[in-house]
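A.B. asks: missing the sequence, but the structure's below:
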């Protein structure tokens, strides 16, 4: 799988650990995040990953910041992005099955690294259910985007 990963200064440690894990597992990872503790603006990195996802240069994206909140909000401003902040594997499973989320957001300050790795695995290995009710709801999200973005 080809995955874009991005982060701000609040999550460079987790980004590096998750990136290393994904590469060891055989994924192709495009790193567009920052690599140190110097303060940067998370919307810049959210946009880089979101652009790669919507332009279909990657299969999906992973975003990280201190809490995952700001970076997920920024990513969701890009038309076609369904970024979900997940704090456990149930959320990761359900956002893939029900929402066909294409970007996962995580928080370094709010989620332990082993849990974060489990969330990543769940997100990457859970397919969209293609259920009629879910397709209908995603279409309604797309209609909101068309009107407002």
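C.D. replies: On my side now, so go ahead. The structure presented is a predicted model; accordingly, all values stated were derived computationally and were not measured.
A.B. asks: C-alpha from now on. contacts and neighbour counts both.
C.D. replies: Fine.
A.B. asks: tell me the SS of the residue sitting nearest the centre point of the chain?
C.D. replies: For the chain, the residue nearest the mean C-alpha position is residue 104 (2.3 Å; C-alpha atoms, centre = their mean). Secondary structure, DSSP: H, G, I helix; E, B strand; the rest coil: residue 104 is strand.
A.B. asks: quick one: contacts for the residue lying closest to it once chain neighbours are set aside?
C.D. replies: Nearest residue to residue 104, sequence neighbours excluded (C-alpha to C-alpha, 6 or more residues apart in numbering): residue 62, at 4.8 Å. Residues near residue 62 by C-alpha atoms under 8 Å, 6 or more residues apart in numbering: 3-6, 49, 103-106.
A.B. asks: Recalculate using a threshold of 7 Å.
C.D. replies: By C-alpha atoms under 7 Å, 6 or more residues apart in numbering, residue 62 lies in contact with 4-6, 103-105.
A.B. asks: ok, now residue 43?
C.D. replies: Counting by C-alpha under 7 Å, 6+ apart, residue 43 has contacts 71, 74.
A.B. asks: Report the distance from whichever helix or strand it is part of to the chain centre.
C.D. replies: Applying DSSP states H and E as the criterion places residue 43 in helix 42-54. Centre-to-centre, helix 42-54 and its host chain are 10 Å apart (C-alpha atoms, centre = their mean, to the nearest Å).
A.B. asks: The structure to be compared is supplied as follows:
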């Protein structure tokens, strides 16, 4: 799968570990930065390009990280066509895709440890949108808000 990933300084170390794990698992990974640990950087500078790539179909799914995951989630959700959510539990990691066609998972590196983050990302990537009529109907209402 083509995966995009981005993080500010708060998620930088976890991003670096996830990039290696994703590549080892056979995924094609596009890293949107940060490319160095800079405490003065800003999450929108990395998360917005990632979200844009997801919206354009340049990557199939996105992973956005910051310290809490909140800022990354807010920024990614502002991009039309992106369905991003802050995830801290396995059920939401797969259910968000199955029911809500979530295409960007947001994680807080100070909220979840690496092992849990990898588990959440793995569940997110393995999940598929159900396509059920009720879910399509709800997503159409959300998409109408973007227009």
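C.D. replies: Cool, the structure landed. Given the structure is predicted, the values throughout are model-derived calculations rather than measurements.
A.B. asks: quick one on the thing from earlier: mean deviation of the helix holding residue 43 of structure 1 from structure 2?
C.D. replies: Compared with structure 2 after fitting, helix 42-54 of structure 1 deviates on average by 0.8 Å (mean C-alpha distance after the TM-score superposition for structure 1).
A.B. asks: Closest one to residue 67 of structure 1 out of the contacts of residue 62 of structure 1, please.
C.D. replies: residue 105 (8.8 Å; C-alpha to C-alpha).
A.B. asks: From residue 130 of structure 1, how far out is that closest one?
C.D. replies: Separation of residue 105 of structure 1 from residue 130 of structure 1 (C-alpha to C-alpha, to the nearest Å) stands at 22 Å.
A.B. asks: Who has more neighbours out of the two?
C.D. replies: Per other C-alpha atoms under 10 Å, whichever of residue 105 of structure 1 and residue 130 has more neighbours is residue 105, with 30 against 13.
A.B. asks: rewinding a little: just the contacts of residue 62 of structure 1 now: which is nearest residue 12 of structure 1?
C.D. replies: Among the contacts of residue 62 of structure 1, and counting by C-alpha to C-alpha, the member closest to residue 12 of structure 1 is residue 6, at 8.8 Å.
A.B. asks: Can you classify the closest one as helix, strand or coil?
C.D. replies: From three-state DSSP, the assignment for residue 6 of structure 1 is strand.
A.B. asks: Near residue 75 of structure 1, how many other residues are there?
C.D. replies: The local packing of residue 75 of structure 1 (other C-alpha under 10 Å) involves 27 other residues.
A.B. asks: now do residue 73 of structure 1
C.D. replies: Neighbours of residue 73 of structure 1 using other C-alpha under 10 Å come to 16.
A.B. asks: With residue 56 of structure 1 instead?
C.D. replies: Burial measure for residue 56 of structure 1: 11 neighbouring residues, criterion other C-alpha under 10 Å.
A.B. asks: any idea how far residue 2 of structure 1 is from it?
C.D. replies: If you go by C-alpha to C-alpha, the gap between residue 56 of structure 1 and residue 2 of structure 1 works out to 10 Å.
A.B. asks: With distance to residue 96 of structure 1 added, can I get the contacts of residue 62 of structure 1 in JSON lines?
C.D. replies: Putting those into JSON lines (distance: C-alpha to C-alpha, whole Å) gives the following:
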{"residue": "4", "distance to residue 96 of structure 1": "17"}
{"residue": "5", "distance to residue 96 of structure 1": "17"}
{"residue": "6", "distance to residue 96 of structure 1": "19"}
{"residue": "103", "distance to residue 96 of structure 1": "10"}
{"residue": "104", "distance to residue 96 of structure 1": "9"}
{"residue": "105", "distance to residue 96 of structure 1": "13"}
